[in-house]
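1. sequence-free structure coming up:
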């Protein structure tokens, strides 16, 4: 299938929330191309526009004049909701933005006390109901976040991801017959992409 070139107006417009959603989708396309295509069509953009948004984001991140990661997110997504979070013995500032593609989620950036970005991923929005995760069959693509899967199937062991925006979890879960088996789950930007035995 041929792709139309990126719209000149989008390529020259300021990088915004729509473009950032395309960056999230671009990374998820490796695992769930059909879901990404559906989401991209819902947003009314082409494959070429998704690639161009990702190219622009990477160029901003790698530029010698690049702002810090937190500033890039503020520039693209606007003013965040802020909260304090304690993880282990580290207290962080959490910056959160709504993501229209996933209204029940927020994009969260955790800042260390020195202002450095410690983590960046999708989390459940405060007050939004978490999914019910009882068996491995409940773990469908895009159904839950890293934290939710880790809590549902504790004790889960984190695995290093294959790229900076990817995470993994090793855990045991019952299947539909109630038999517990070991599984590995892969997440991109904190959102579940696939589970394998």
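-> Everything's here; your move. As the structure is a computational prediction, the values presented were derived from the model and not from experiment. Numbering: from 1, shown residues only.
2. please make it C-alpha for all contacts and neighbour counts, starting now.
-> OK.
3. which residues sit against the strand or helix carrying residue 169?
-> Using DSSP states H and E, residue 169 sits in strand 166-174. Here strand 166-174 makes contact (Cα atoms under 8 Å, 6 or more residues apart in numbering) with 134-136, 146, 150, 153-161, 179-190.
4. residue 23 contacts residue 50, correct?
-> Yes. At 7.0 Å, residue 23 and residue 50 qualify as touching, with contact defined as Cα atoms under 8 Å.
5. same for the longest helix anywhere in the chain, what does it pack against?
-> In terms of residue count, the longest helix belonging to the chain (DSSP state H) is helix 47-62. Packing partners of helix 47-62 (3 or more Cα pairs under 8 Å, 6 or more residues apart in numbering; DSSP states H and E): helix 8-12, helix 17-28.
6. another structure for you, compare them:
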């Protein structure tokens, strides 16, 4: 993706590029370094990012908001895939869209069939993409993995309540470079790892 002009007007349609800026804006709270690199790669300014986030929040918090699934469809277009899922006794679908900024990931929303609501919304690995090799604490670098990948690699992992709807946490145990087990809290935004904090070692 090449650079785009800065100073995007509020009257312009909300585009997939704008949506990527929304994802980045939330990630910047925890991990500004990669976000700045991505912003430069996209050719947009900090003001563009703030404006995209402001417009998105206005859509979400509108007194008459459209259903969440319709909002994603209007911004991202038709999904790349729609996969049936069963959650408990309920039938639902996983809708996935490509995200140019992360070619090996997809943006996924989980929606009840024919309901238009969204139960979950995050980044997941693309079906044909090679998953990351996660063996030690050193492998848990920013943007290296998704929530489900970390949970599988370092099972059993305990989910933690996030500080915002788009944030998740996992408490897990991962060996460090010497092989010693370490208690780790991993923080995710939109399902993508942002940072880890080591709380100690297991006796």
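-> Now that the structure is in, tell me what you want to look at. The shown structure was predicted, so the numbers you read here are calculated from the model rather than taken from an experiment.
7. ok, back up a step: pick the most deeply packed of the helices and strands packed on helix 47-62 of the first structure.
-> helix 17-28 (a mean of 21; mean count of other Cα atoms under 10 Å).
8. ok, residues contacting that one?
-> With Cα under 8 Å, 6+ apart as the criterion, helix 17-28 of the first structure contacts 36, 40, 43, 50-51, 53-54, 57, 76-77, 99, 101, 165, 188-189, 193.
9. what about the strands in the first structure?
-> In the first structure, the strands defined using DSSP state E lie at 81-87, 90-98, 105-111, 117-124, 157-160, 166-174, 180-188, 191-196.
10. kindly compare burial across the ones you listed and name the winner.
-> strand 105-111 (a mean of 23).
11. tell me what angle it forms with strand 81-87.
-> Counting by axes from the mean of the first three to the mean of the last three Cα atoms, to 10 degrees, strand 105-111 of the first structure lies at 60 degrees to strand 81-87.
12. strand 105-111 of the first structure: average distance to aligned residues in the second structure?
-> After superposition onto the second structure, strand 105-111 of the first structure sits on average 0.3 Å from its aligned residues (mean Cα distance after the TM-score superposition for the first structure).
13. follow-up on the earlier one: nearest to residue 70 of the first structure, of the helices and strands packed on helix 47-62 of the first structure?
-> helix 17-28 (13.6 Å; Cα to Cα).
14. with the second structure overlaid, how far apart is the closest one on average?
-> Once the two models are superposed, helix 17-28 of the first structure sits on average 0.1 Å from its counterpart in the second structure (mean Cα distance after the TM-score superposition for the first structure).
15. tell me the angle that helix makes with strand 166-174.
-> Using the same axes, to 10 degrees: helix 17-28 of the first structure against strand 166-174 is 60 degrees.
16. next one: helix 17-28 of the first structure to chain centre, how far?
-> When distances are taken as Cα atoms, centre = their mean, to the nearest Å, helix 17-28 of the first structure is centred 9 Å away from the chain's centroid.
17. where in the second structure does it fall?
-> Aligned using TM-score structural alignment, helix 17-28 of the first structure spans residues 16-27 in the second structure.
18. again, but for stretch 91-111 of the first structure
-> With TM-score structural alignment as the criterion, stretch 91-111 of the first structure aligns to 91-111.
19. number of residues surrounding the aligned partner of residue 39 of the second structure in the first structure?
-> Under the alignment (TM-score structural alignment), residue 39 of the second structure pairs with residue 40 in the first structure. Residue 40 of the first structure: 20 surrounding residues under other Cα atoms under 10 Å.
20. now do the same contact list for residue 136 of the first structure.
-> Applying Cα under 8 Å, 6+ apart to residue 136 of the first structure gives the contacts 173, 174, 175, 176.
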